[in-house]
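Q: Okay, structure incoming, though there's no sequence with it:
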């Protein structure tokens, strides 16, 4: 079950609750994840026999959430539930999904950046450093929230395994592109929910052009409530990574 509410600072939050049983003790357990602008918090609460925990009681176990005036409202929207499920997967998994965004020099909004239908030869080279290009349909390993049955999230993606962790990259130019939708909602749905995004900036060859592109880049161009780390990249040289 998923809920939305406002904290004491009138800042929106989401609460996801799952009831299951502890395998070792057979005691019912309430597991909850609180999503706030500052990040996600998780708790597990044993449920006393013949007791029912209210949503407000569960919420009160999170720091500074015990005095929320109004109880949160349950979410019934399938789209929001789907987005929260993606977040839950990301929070509870040892596997990871990262966004990779192709950007042309001079672009200054996420609408422009995510409307790049294709990348470039250099961008493809960069992707090959990150992992292997895989076909999504029929994929039987970690999928990172991507569709593996009907090509609904594109036909291909980039995947790798690093120190035992599976990583699926949400590549902007491999996600579905719409000529009629300037906001590229399907691309934003995945990339906007990634905590880490890598921004590849297509620039000229000169060092001055690359430095100018990095200096001009503004992280606020990538609008997301969940992205915490943005990496900029403009040339395939390992020691030239910079971060925002």
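A: Noted; the coordinates are in hand. Values in this document were obtained by computation on a predicted structure and should not be read as measured data.

Q: alpha carbons only for contacts and neighbour counts from here, please
A: Noted.

Q: Residue 16: which element?
A: Using DSSP states H and E, residue 16 maps to strand 12-21.

Q: Which secondary structure elements does that strand sit against?
A: The contact analysis (3 or more Cα pairs under 8 Å, 6 or more residues apart in numbering; DSSP states H and E) places strand 12-21 against strand 2-6, strand 28-36.

Q: for the chain, what spans make up the helices?
A: Here the chain has its helices, by DSSP state H, at 55-59, 78-92, 110-113, 121-130, 185-191, 207-216.

Q: any chance of those helices in JSON lines, plus mean neighbour count and distance to residue 197?
A: Shown next, in JSON lines, are the helices of the chain (neighbours: other Cα atoms under 10 Å; distance: least, Cα to Cα, whole Å):
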{"stretch": "helix 55-59", "mean neighbour count": "18", "distance to residue 197": "30"}
{"stretch": "helix 78-92", "mean neighbour count": "15", "distance to residue 197": "14"}
{"stretch": "helix 110-113", "mean neighbour count": "19", "distance to residue 197": "13"}
{"stretch": "helix 121-130", "mean neighbour count": "15", "distance to residue 197": "13"}
{"stretch": "helix 185-191", "mean neighbour count": "20", "distance to residue 197": "7"}
{"stretch": "helix 207-216", "mean neighbour count": "14", "distance to residue 197": "15"}
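
Q: Make a markdown table from the ones you listed and add distance to residue 199 to it.
A: Formatted as a markdown table, these follow (distance: least, Cα to Cα, whole Å):
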| stretch | distance to residue 199 |
| --- | --- |
| helix 55-59 | 36 |
| helix 78-92 | 20 |
| helix 110-113 | 10 |
| helix 121-130 | 11 |
| helix 185-191 | 11 |
| helix 207-216 | 10 |
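
Q: closest to residue 46 out of those helices?
A: Counting by Cα to Cα, residue 46 lies closest to helix 55-59 out of these; the figure is 10.8 Å.

Q: Below is structure B, check it against A:
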């Protein structure tokens, strides 16, 4: 959903120089694979990859793109989110009700064609995806062959994924009303940041999500709404966080 911003940031990112050092082992592996791809792309197309297929920005870079709210931004209640908020950055005060277990989520799936040796990349935005049945490279099309694709798990891009259920605050619920809830999806370093019972200020993008066919028939709905988290701000800090902040300040 943020592919446009990933591409712009990747374009503006400076190239690595001789002083660049790799600290994490995962970063070293990613850089080694990227250097291998660049060497293959520098050769003739007959000896390696299809040049027309570019490597996605999420697969090349270890960073992510998020939007942080302005200091002057005001929070809204959950009942103020309307249909015109779809696709927009919203900020609301809420209460964390439940937090699910952190699970890996695939972002980019990499396939290797056994016929032409080309690498095929598939971007995954939803919870499910359909693998391609044949190789879409130019070489296989010119030879009129349907190349068999083999998934390369080592070259795929994964991230941490966590689903959080939030509820509107008590002061936002009218007399006699039922508190409303909302599903929040957190990824990367935003996982394991909040716990049930905490009051937070949530900033994220309000998105619709297509439901699988079985859930459509059961819930009589084709989509459900969720918030893609970009920033968490806790209203109260825990004891361990306060001690860590004091130690860092001293």
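A: That came through, no problem. Source: prediction; values computed, not measured.

Q: Just give the TM-score of the two.
A: The TM-score (TM-score structural alignment, normalised by the length of structure 1) is 0.22; 94 aligned residues with a Cα RMSD of 6.5 Å.

Q: Export the helices and strands packed on strand 12-21 of structure 1 as JSON lines, with columns for distance to residue 57 of structure 1 and mean neighbour count.
A: What follows is these, written out as JSON lines (distance: least, Cα to Cα, whole Å; neighbours: other Cα atoms under 10 Å):
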{"stretch": "strand 2-6", "distance to residue 57 of structure 1": "13", "mean neighbour count": "18"}
{"stretch": "strand 28-36", "distance to residue 57 of structure 1": "11", "mean neighbour count": "19"}
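
Q: closest one to residue 56 of structure 1 among those?
A: That would be strand 2-6 among these, by Cα to Cα, at 10.7 Å.

Q: could you give the angle of the closest one to helix 78-92?
A: 90 degrees (axes from the mean of the first three to the mean of the last three Cα atoms, to 10 degrees).

Q: Can you spell out which helices and strands pack onto strand 2-6 of structure 1?
A: Taking 3+ Cα pairs under 8 Å, 6+ apart as the contact cut, strand 2-6 of structure 1 packs with strand 12-21, strand 73-74.

Q: quick one, which of those is packed in tightest?
A: Among the helices and strands packed on strand 2-6 of structure 1, the stretch with the highest mean neighbour count (mean count of other Cα atoms under 10 Å) is strand 12-21, at a mean of 17.

Q: got the angle for that strand vs strand 2-6?
A: Relative orientation of strand 12-21 of structure 1 versus strand 2-6 (the same axes, to 10 degrees): 150 degrees.

Q: relative to strand 28-36, how tilted is strand 12-21 of structure 1?
A: Using the same axes, to 10 degrees, one finds that strand 12-21 of structure 1 and strand 28-36 are set 160 degrees apart in direction.

Q: What segments of structure 2 are strands?
A: 89-99, 103-113, 119-123, 149-151, 157-168, 181-187, 199-210, 223-234 (DSSP state E).

Q: Nearest to residue 139 of structure 2, out of those?
A: Nearest of these (Cα to Cα): strand 103-113, 10.7 Å.

Q: can you pull the buried residues of that closest one?
A: By 16 or more other Cα atoms under 10 Å, the buried positions in strand 103-113 of structure 2 come out as 105-113.

Q: Excluding sequence neighbours, find me the nearest residue to residue 96 of structure 2.
A: Nearest non-adjacent residue to residue 96 of structure 2, counting by Cα to Cα, 6 or more residues apart in numbering: residue 166, 4.5 Å away.

Q: Now do the same contact list for the one you found.
A: Taking Cα atoms under 8 Å, 6 or more residues apart in numbering as the criterion, residue 166 of structure 2 is in contact with 94-98, 181-184.

Q: biggest helix in structure 2 by residues?
A: Per DSSP H, structure 2 has its longest helix at helix 25-42.

Q: Flag every buried residue along that one.
A: Across helix 25-42 of structure 2, burial judged by 16+ other Cα under 10 Å covers 30-31, 33-34, 40-41.

Q: And the residue nearest to residue 96 of structure 2, how close does it get to residue 90 of structure 2?
A: Distance, residue 166 of structure 2 to residue 90 of structure 2, using Cα to Cα, to the nearest Å: 14 Å.

Q: go on, residue 247 of structure 2?
A: Separation of residue 247 of structure 2 from residue 90 of structure 2 (Cα to Cα) stands at 34 Å.

Q: Same drill for those two, tell me which one is more crowded.
A: Neighbour totals were compared for residue 247 of structure 2 and residue 90, and residue 90 leads with 24 against 9 (other Cα atoms under 10 Å).
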